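> Task: produce atomic coordinates for the following.
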Amino acid sequence: MTKTLIIGIGSILRGDDGIGPRTIDALENEKLAEGVELERGDLSGMDLLKFFPGYGKVIIIDAADMEEKPGTVKVFRSGELKGSGFKNISSTHGMGLLETLTLARSMDMEDGIIVVGVQPERTGFALEISDTVKESMPVILEEVKKLL
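All right, here's what the predicted structure looks like:
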């Protein structure tokens, strides 16, 4: 059986940047297929690399500036990010997601990596995500489930 890892990255102290971990919180209440594992955190790019081996599929959920309306959800295969308008949020993750995926590609580790990007409204200090991004949670969950 192919194992799948869903990682929600971001800081829950920076408003909408916390959408990744908040999505993992929501997924913990869902019935997921066997072989699906969940991880959350304010991870640096280098920390993410350790998760890639051993999984047939890795789904990363992160706030990303895609120059879209706040709350917009987009799904990217890792090779599709370049030129897509996807930009790292000022990184609390150390090395950004784009750099991490470029490194993963150079190490032949990018197969099966999928990014679910969510356009934030605000990423300054705040303990709650914005209402706009909160309202996109059903769409995020639906997109993640379609990828399983």
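> From now on I want contacts and neighbour counts done on CA atoms only, so please keep to that.
OK.
> Next SSE downstream of the lengthiest strand in the chain?
Determined from DSSP state E, the single longest strand within the chain is strand 57-65. For strand 57-65, the following helix or strand on the C-terminal side (DSSP states H and E) is strand 73-77.
> Double-check residue 136 against residue 71; I have them as touching.
Yes - counting by Cα atoms under 8 Å, residue 71 is a contact partner of residue 136 at 5.5 Å.
> compare with the first, here's sequence two:
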Amino acid sequence: MNKYLERDREIINIMNNDNQALEKLKNRNILVLGVGSILMADEGIGVHIVKKMESLELPENVELLDGGTAALDLIPYLKGKDKIIIIDCIDTDDPAGTIYRLAPEDLEDIKTFTISSMHQIGLAETIKMSRLLGNEADVIIIGITPKTYSEYSLEISPELESITPKVIEIVLKEIQS
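Below is the predicted model of the structure:
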């Protein structure tokens, strides 16, 4: 059975008060992974978001991880996860602070999206390698258009700071779905 169809059935069962399905969803292993370089202003938005989420009370089955610019070194952390939510900046022509919900396949459409990267190997390659090694997790990317990522700064731009609560809200909804 298609794993996405199976997940949708689980959600429908939960909506119909199926306690067994609810328990199964609660036991999913979820990773929220913030990536990027905090030394390069908005390029580190994923890490900044994960750091802010550390103060939240999250379910025990949710792990937060500052992935920095580790790329392939992240693969062991992806193993055994049922769902991975990745937060990173993406380089688009849209205004700073534009938020996208992407699937891994979207990362290959470089006409539309180019993952900005000081990371030596990109996010798409890391996900591909993880899948080649048998990781079947659902992967969602929350991409955010930066204002700047070419200057050294430990601070994110006011534009990205202002959307941080919205990004956290999106991530929390992804955790629940």
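> ok, back up a step: with neighbour numbers in mind, choose between residue 136 and residue 71 of structure 1.
The neighbour comparison of residue 136 of structure 1 against residue 71 (other Cα atoms under 10 Å) goes to residue 71, with 23 against 17.
> And the nearest residue in space to that one that is not next to it in sequence, which helix or strand is it part of?
Leaving aside its chain neighbours, residue 71 of structure 1 sits nearest to residue 133 (4.4 Å; criterion: Cα to Cα, 6 or more residues apart in numbering). Assessed by DSSP H and E, residue 133 of structure 1 sits inside helix 131-134.
> quick revisit: so the longest strand of structure 1 matches what in structure 2?
Aligning strand 57-65 of structure 1 against structure 2 (TM-score structural alignment) gives residues 83-91.
> for stretch 4-12 of structure 1, same thing?
Going by TM-score structural alignment: stretch 4-12 of structure 1 matches residues 30-38.
> which residues are contacting that stretch?
The contact list for stretch 30-38 of structure 2, computed with Cα atoms under 8 Å, 6 or more residues apart in numbering, reads 43-50, 61-69, 78, 81-89, 117-119, 153-155, 171, 175.
> that older thread, neighbouring contacts of the helix holding residue 133 of structure 1?
Residues contacting helix 131-134 of structure 1 (Cα under 8 Å, 6+ apart): 16, 19, 70-71, 118-121.
> go with 6 Å
If you take Cα atoms under 6 Å, 6 or more residues apart in numbering as the criterion, helix 131-134 of structure 1 is touched by residue 71.
> which part of structure 2 lines up with that helix?
Under TM-score structural alignment, helix 131-134 of structure 1 corresponds to residues 158-161 of structure 2.
> Quick one: average offset of that stretch versus structure 1, please.
Stretch 158-161 of structure 2 differs from its equivalent in structure 1 by a mean of 0.6 Å after superposition (mean Cα distance after the TM-score superposition for structure 1).
> can you give me how far that stretch is from the chain middle?
18 Å (Cα atoms, centre = their mean, to the nearest Å).
> repeat for stretch 126-135 of structure 2
With Cα atoms, centre = their mean, you get 16 Å for stretch 126-135 of structure 2.
> ditto for stretch 97-109 of structure 2
With Cα atoms, centre = their mean as the basis, stretch 97-109 of structure 2 stands 10 Å off its chain's centre.
> what's the span of that stretch, first residue to last?
20 Å (Cα to Cα, to the nearest Å).
> what do you get for stretch 39-53 of structure 2?
Rule used - Cα to Cα; the end-to-end distance of stretch 39-53 of structure 2 is 19 Å.
> Kindly report the same for stretch 50-67 of structure 1.
From its first residue to its last, stretch 50-67 of structure 1 covers 30 Å (Cα to Cα).
> So what touches it?
2-9, 17, 20, 85-89, 112-120.
> Once you drop chain neighbours, what's closest to residue 155 of structure 2?
residue 41 (5.4 Å).
> Residue 70 of structure 2 now?
Residue 70 of structure 2 sits nearest to residue 119 (Cα to Cα, 6+ apart), 7.1 Å away.
> ok, now residue 81 of structure 1?
residue 98 (7.5 Å).
> Okay, and the one you found sits in which element?
With DSSP H and E as criterion, residue 98 of structure 1 is part of helix 97-106.
> so how far does that helix sit from its counterpart in structure 2?
Relative to structure 2, helix 97-106 of structure 1 is 2.6 Å off (mean Cα distance after the TM-score superposition for structure 1).
> who touches stretch 131-145 of structure 2?
By Cα under 6 Å, 6+ apart, stretch 131-145 of structure 2 touches 79, 81-91, 96-103.
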